[in-house]
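1. just a sequence and a predicted model for now, questions to come.
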Amino acid sequence: MITFKSGKLCHAYPSFGELVAEFKRLHGWDAGVPDGLLSPSADRQISTEFVDKSHSEQFRASHHNRATMRVVESTLASRAVEPIRRERPIQLTHHL
């Protein structure tokens, strides 16, 4: 049984990497993200963000429209979990 403490939200389909690749392709960034588009890594590893907030909003909207999320046992969340390809069981709404 997955509990509030043991569960973690992750991408069911498409994967986060697939969403990023699609977003890059739609913007013509197949060869790489242009210099100056992303902030320097905040944690000196992988954490970064768009400098232009309009790109952040575009990616957020794209993610919201395409991503199917699911809750899994937190011990599985750090590993690749078999993607699930199906229609969303619920309609997500945007709240700020």
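-> Received it, and whenever you're ready, just let me know what you need. Numbering: from 1, shown residues only.

2. drop to CA atoms for contacts and neighbour counts, all remaining ones
-> Noted.

3. how many neighbours does Y13 have?
-> The local packing of Y13 (other C-alpha atoms under 10 Å) involves 20 other residues.

4. take this one as well and set it beside the first:
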Amino acid sequence: MKASTKNILLLILTALLVIAPLLLKSDAEFEGADGMAEELITEINPDYEPWFEPFWEPPSGEIESLLFSLQAALGAGVIFYCIGYMKGRKKGAYSR
């Protein structure tokens, strides 16, 4: 099997893995863990008051998701940059 054919099949498989859950559970609500935790805490202790309040609320759930995704991408970029840098230093030490 040629490399380009293999890459196209992997791309199609990845797209199916992303799209299939959305199609199979179209009536599902995508609620974050923070909201679920808040509901559970309120259910257990109705008098609970949070220690802190957020200083800014995103205007919509989409913007909140965008900011979370950017945060995750930035963190992954930093982590993998450091791993690549350390691997490059190690490889450079052996080539001398």
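-> Here it is on my side, so go on. Because the structure is a prediction, the values reported are computed rather than measured.

5. quantify their similarity with the TM-score.
-> Overlay of the two chains. TM-score (TM-score structural alignment, normalised by the length of structure 1): 0.24; 34 aligned residues with a C-alpha RMSD of 3.9 Å.

6. next secondary structure after the lengthiest helix in structure 1?
-> Ordering each helix of structure 1 by length in residues (DSSP state H) puts helix 53-66 first. Downstream of helix 53-66 of structure 1, the next assigned helix or strand under DSSP states H and E is strand 68-73.

7. packing partners of that following strand?
-> Judged by 3 or more C-alpha pairs under 8 Å, 6 or more residues apart in numbering; DSSP states H and E, strand 68-73 of structure 1 is in contact with strand 7-13.

8. and the next element down the chain from the strand it packs on?
-> Past strand 7-13 of structure 1, further along toward the C-terminus, the next helix or strand under DSSP H and E is helix 16-26.

9. tell me the buried residues in that following helix?
-> Within helix 16-26 of structure 1, the residues that count as buried by 16 or more other C-alpha atoms under 10 Å are 19, 23-24.

10. repeat for stretch 15-26 of structure 2
-> Buried residues in stretch 15-26 of structure 2, counted by 16+ other C-alpha under 10 Å: none are found.
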